[in-house]
Structures are given as structure tokens and as C-alpha cells.
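1. I'll drop the sequence and a predicted model, then ask my questions.
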Amino acid sequence: MRLIPAAILEPRLRLVEHGNVIEGQAFDLGSIPLEGPGTRSRKASPALSRKVMDSFHYSTMVRNRFNDVGDKGVYYAGTTLPAAIEEIRWHLDNDEGVPFDKTRVYRAVSAKVSGRFLDLRGTWEMALHPDTEKGYPAGHRMAAKAREVCDGIIYPSARHLDGTCIAVFNPEAVSDIRLGRCISFEPISEREGKQRRFGYRMHAQPHELAAAQAASRAAMQHA
């Protein structure tokens, strides 16, 4: 599961709460064809799939655990949505240069990953250190060697307890890309002497609300 800024993936998307537009222009989620009743994700179109895969084609402008500024792109994801959320939230809370006065909307993107991976679960390597000044340089050295023989690295999340992340080097290892819910990260505190903090909310799509309402009506009739 990967979270991608909606402004990049779907620039016309908007979320509305209490009549206020959070971000973007009008976009009718209800008009999106579904794969089946109650489906929570939809298969990404070829155009959106290409945007998701852009992770491989552009060098990063910031340091990440397994690629440095100017290195080849890496597809980072969590094996669960909570892991992906906590990884993004940590960066919003801690990365320099991220303004704190703006809500950010992301789209949850799921995909299947297969291939040959270096598995760091159950191990301790300096590349896993939660301190970026210690973990990132070691991760860059490890990734330089791993790229020669692996499609990516599986590793325990430094930001989500018991969470697992994956860094994919080879775009051929990623398939079946699907779009899920929107998640908004909203500033909730930055008082003097306290660390900045983003909260998050998951936004149900119209078809999810309709399915929940139908299930509620059916339960009431059965009762």
C-alpha cells in the first residue's frame, strides 16, 4: 500500500467538508466505474498507472532510506495501510521544508509486488536505524549493492510498530495497481515548545457510503 499526493495523481480531485474545499478542483468520484458492488478500490487506468510508476523514473530531491538525492527512483510502500500512513505522517511531522499550515490529501494505492527481495525482517542493520543521520547513509550503501542482485528490499518500518515496508528497485516487480480511499493529513498542533503534529482522516467514497447504508437498512429489516 502506497500513499501518493492527490495533487500529483488526480489534480482535479477535491474533498469537501462543511462546504469548504480542502484541495483541488471539482472531481466527481461517483462517476468512476466500479469493478463490482461494494468494491473499495478500482483498477487504475493506464494513465494513472503511469503516474504511480513515475517513482522509478525520477530522481528524488530529498533523502530517503534507500536512495539519496539524485539517485534512481524507488517505489516505497507499506504492506498495510496503517504502515503507509505512519510513514507519511512521520515525514510530514519531521521533514524540513514541509509547511505546517496546509492540509494534504493523498490517494491510497495498492499493488502486487513479486520478485527477488532482500529480507531484513528479524535482523538489525544500521540501515534500519530510526535516526535518519545514521540509518540513511547505511541504507544508501546497502541499496547500491542490493540493486545488482535484487528487485528490492523488505524491511521493518521505523515509524509503525510491527509494520513492514518495501522498497522496490525494479518496475517490473510491480503489477495490478488499484486506487483506494483518499486520506487527508491535517495540522492539529504546533504550540510553542511542542513538536508539530499532523492528524489524518480517511474519506469514504460515495459507493462505500451507499453500501454501508444498504447494509444498515437490511439489518434493520431483518431485526
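-> Looks like it arrived, so ask away.

2. going forward, measure contacts and count neighbours with C-alpha atoms only.
-> Noted.

3. tell me the helix or strand right after the longest strand along the chain.
-> When the chain is parsed with DSSP state E, its longest strand is strand 174-189. Once the chain leaves strand 174-189, the next helix or strand it forms, by DSSP states H and E, is strand 197-203.

4. and the comparison structure, right after this:
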Amino acid sequence: MKLPVTNIAEPNTVRLIPTGRLKGPILAALVRHQGDLDDLAELESATNDRLIAENAGMPELRREDLIYSRPYRTFINAAFAHTRPGGNRFNSERRGAWYCALEIETSLAEIAFHLTRELINIGRFDNRTDYTELFAGFIGPFHDLRGTAEQTCLDPDPSIGYPAGQALAAELIAQGGNGLLYPSARRPEGTCLVAFHPHLVQDVRPGAIWRLEWAGSPEPTIYKA
């Protein structure tokens, strides 16, 4: 597929992650000495996809593709090593990607949609989750879906949009593409960015904490915590 390419210089794209990921190992308080901590680390490395990828690589994610000496590198690597069953809009379940937005409102709309889907699946709108902003910079050429003819990969229905998006991403990666700019399916006036390669994610740093709260309704209350 022939798509326009835009050279971008975006210093403050924003991604939201659960604040729990910023905390240290929950079992660390139980260990008495370094040997016990080392044993816990070894146990975690056997089941943690990020650590597996960093140590030995994965079928579609080479060890040398990951980041090893950059602040917040674990968050970058985790985005590519941890995937959900069935994948997301522009990545399969075999390799992740870095998703972010140009506006915090867009990131919040995306997160709210996906977490609401999970609550619909369990049939209970009773939840409170805190997310922290992760800002990152991107420089270089990205394929651009904004302003193009209607694309199946942008369909708001994941069962339609995701297979088409994953096929497009595979094609662009094979061509050496960096990623995509595209209109948000959850906030049409917003812009999302997906990066296909870890080294593209620059200058990661944390920002504010946001709370999403559901209290009996599928519409969450969203505010800074």
C-alpha cells in the first residue's frame, strides 16, 4: 500500500501506563539478603516476557533490537515484549509496539475505551485505576494515515480494524518503515502514533498521574490523581 510519509519532530508524545508498573518488586520486602533477591530475579526471568526477550530474544523480537542503556529502557522494551492475545491495531500477538498520542486527551480516550471493554466482559462497572504519563520524543519519517481515503485498519471495531492494521504494519515493517501517524478511533480529532522499533523511542520521562474511575456506569470519571 502506498501511503504518504511525514517527517516529524514530536518531543512530547504521551503514553499512559498503570502506576503499578513504576513500583519495585512486591516480594522485595520479604527477602533477608541479596541471595534471596537474586533467587527472586531468576524466578521472574523465567516467566517475564521482557526479561526473556532481553536475555535470549523472542521469535519476532531479536535481543539486539532492544534497549539496554537508556533511562526507562525497561518500559520501552516491555512495550515490544509484552503483547495481548490477538494483538492490537498495528501489532500481532508475536511482537508489540509503542503506542502513544500527540495529546493527553487522546491517550485518555484510548485507555478508557479498552479498560471499559474489559469491564463489559466481566459485567461489572466498579473499578479505579491510576495511570502515569510517559512522555517520549520521535524524530524522522513516519507513514501517515491522516487525511487518506477511508482505511479498513482504522475501523473502530477491533474485529475489523485490527486484522487489517496488523497486515498493514507487517507490510510497512518489511519495507523498513518506522511506524504510523493515524487518527484515533476513540477521539477522531486526536492523533495517535505507533512506533515499530524500540530505538525510535527517545527521551522517555514520567509526567502526571491520572485516575479513571467507574462507579456503576460504563462512562468513567477521569481526573488527575
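-> Here it is on my side, so go on. These figures come from a predicted structure and were not determined experimentally.

5. how close does the longest strand of structure 1 sit to structure 2?
-> Comparison of strand 174-189 of structure 1 with structure 2 after fitting gives an average deviation of 0.9 Å (mean Cα distance after the TM-score superposition for structure 1).

6. residues in structure 2 aligned with that strand?
-> Residues 201-216 of structure 2 are matched to strand 174-189 of structure 1 when aligned by TM-score structural alignment.

7. pull the residues that contact the matching stretch.
-> 19, 71-72, 76, 98, 112, 124-138, 195, 220-225 (Cα atoms under 8 Å, 6 or more residues apart in numbering).

8. residue in structure 2 paired with residue 9 of structure 1?
-> In structure 2, residue 9 of structure 1 lands on residue 22 (TM-score structural alignment).

9. what is the burial count for its match?
-> A count of neighbours around residue 22 of structure 2, defined by other Cα atoms under 10 Å, yields 12.

10. hey, where'd the helices end up in structure 2?
-> 34-45, 49-56, 73-81, 104-122, 158-174 (DSSP state H).

11. picking up where we left off before, of the contacts of stretch 201-216 of structure 2, buried ones?
-> 72, 76, 98, 112, 125, 130-138, 195, 220, 222 (16 or more other Cα atoms under 10 Å).

12. give me the angle between the longest helix along structure 1 and strand 174-189.
-> Counting by DSSP H, the longest helix found in structure 1 is helix 206-222. Angle, helix 206-222 of structure 1 to strand 174-189, by axes from the mean of the first three to the mean of the last three Cα atoms, to 10 degrees: 80 degrees.

13. show me the contacts for the residue mapped onto residue 90 of structure 1 from structure 2.
-> Matched across to structure 2, residue 90 of structure 1 falls on residue 113, judged by TM-score structural alignment. Neighbouring residues of residue 113 of structure 2 by Cα under 8 Å, 6+ apart: residue 186.

14. got it, and residue 118 of structure 1?
-> By Cα under 8 Å, 6+ apart, the contact set of residue 118 of structure 1 is 146, 150, 152-154.

15. just give me the match in structure 2 for it.
-> Aligned counterpart of residue 118 of structure 1 in structure 2: residue 143 (TM-score structural alignment).

16. mean deviation, the longest strand that structure 2 contains versus structure 1?
-> Longest strand in structure 2 by number of residues (criterion: DSSP E): strand 126-144. Compared with structure 1 after fitting, strand 126-144 of structure 2 has a mean deviation of 1.2 Å; criterion: mean Cα distance after the TM-score superposition for structure 1.

17. what's the angle between that strand and helix 73-81?
-> 80 degrees.

18. ok and strand 126-144 of structure 2 relative to helix 104-122, angle-wise?
-> Going by the same axes, to 10 degrees, strand 126-144 of structure 2 makes 130 degrees with helix 104-122.

19. what separates strand 126-144 of structure 2 from the chain centre, distance-wise?
-> 7 Å (Cα atoms, centre = their mean, to the nearest Å).

20. over to stretch 74-88 of structure 2?
-> 7 Å.

21. list the contacts of that stretch.
-> With contacts defined as Cα under 8 Å, 6+ apart, stretch 74-88 of structure 2 is touched by 49-50, 53-54, 61, 66-67, 92-98, 162, 166, 198, 201.
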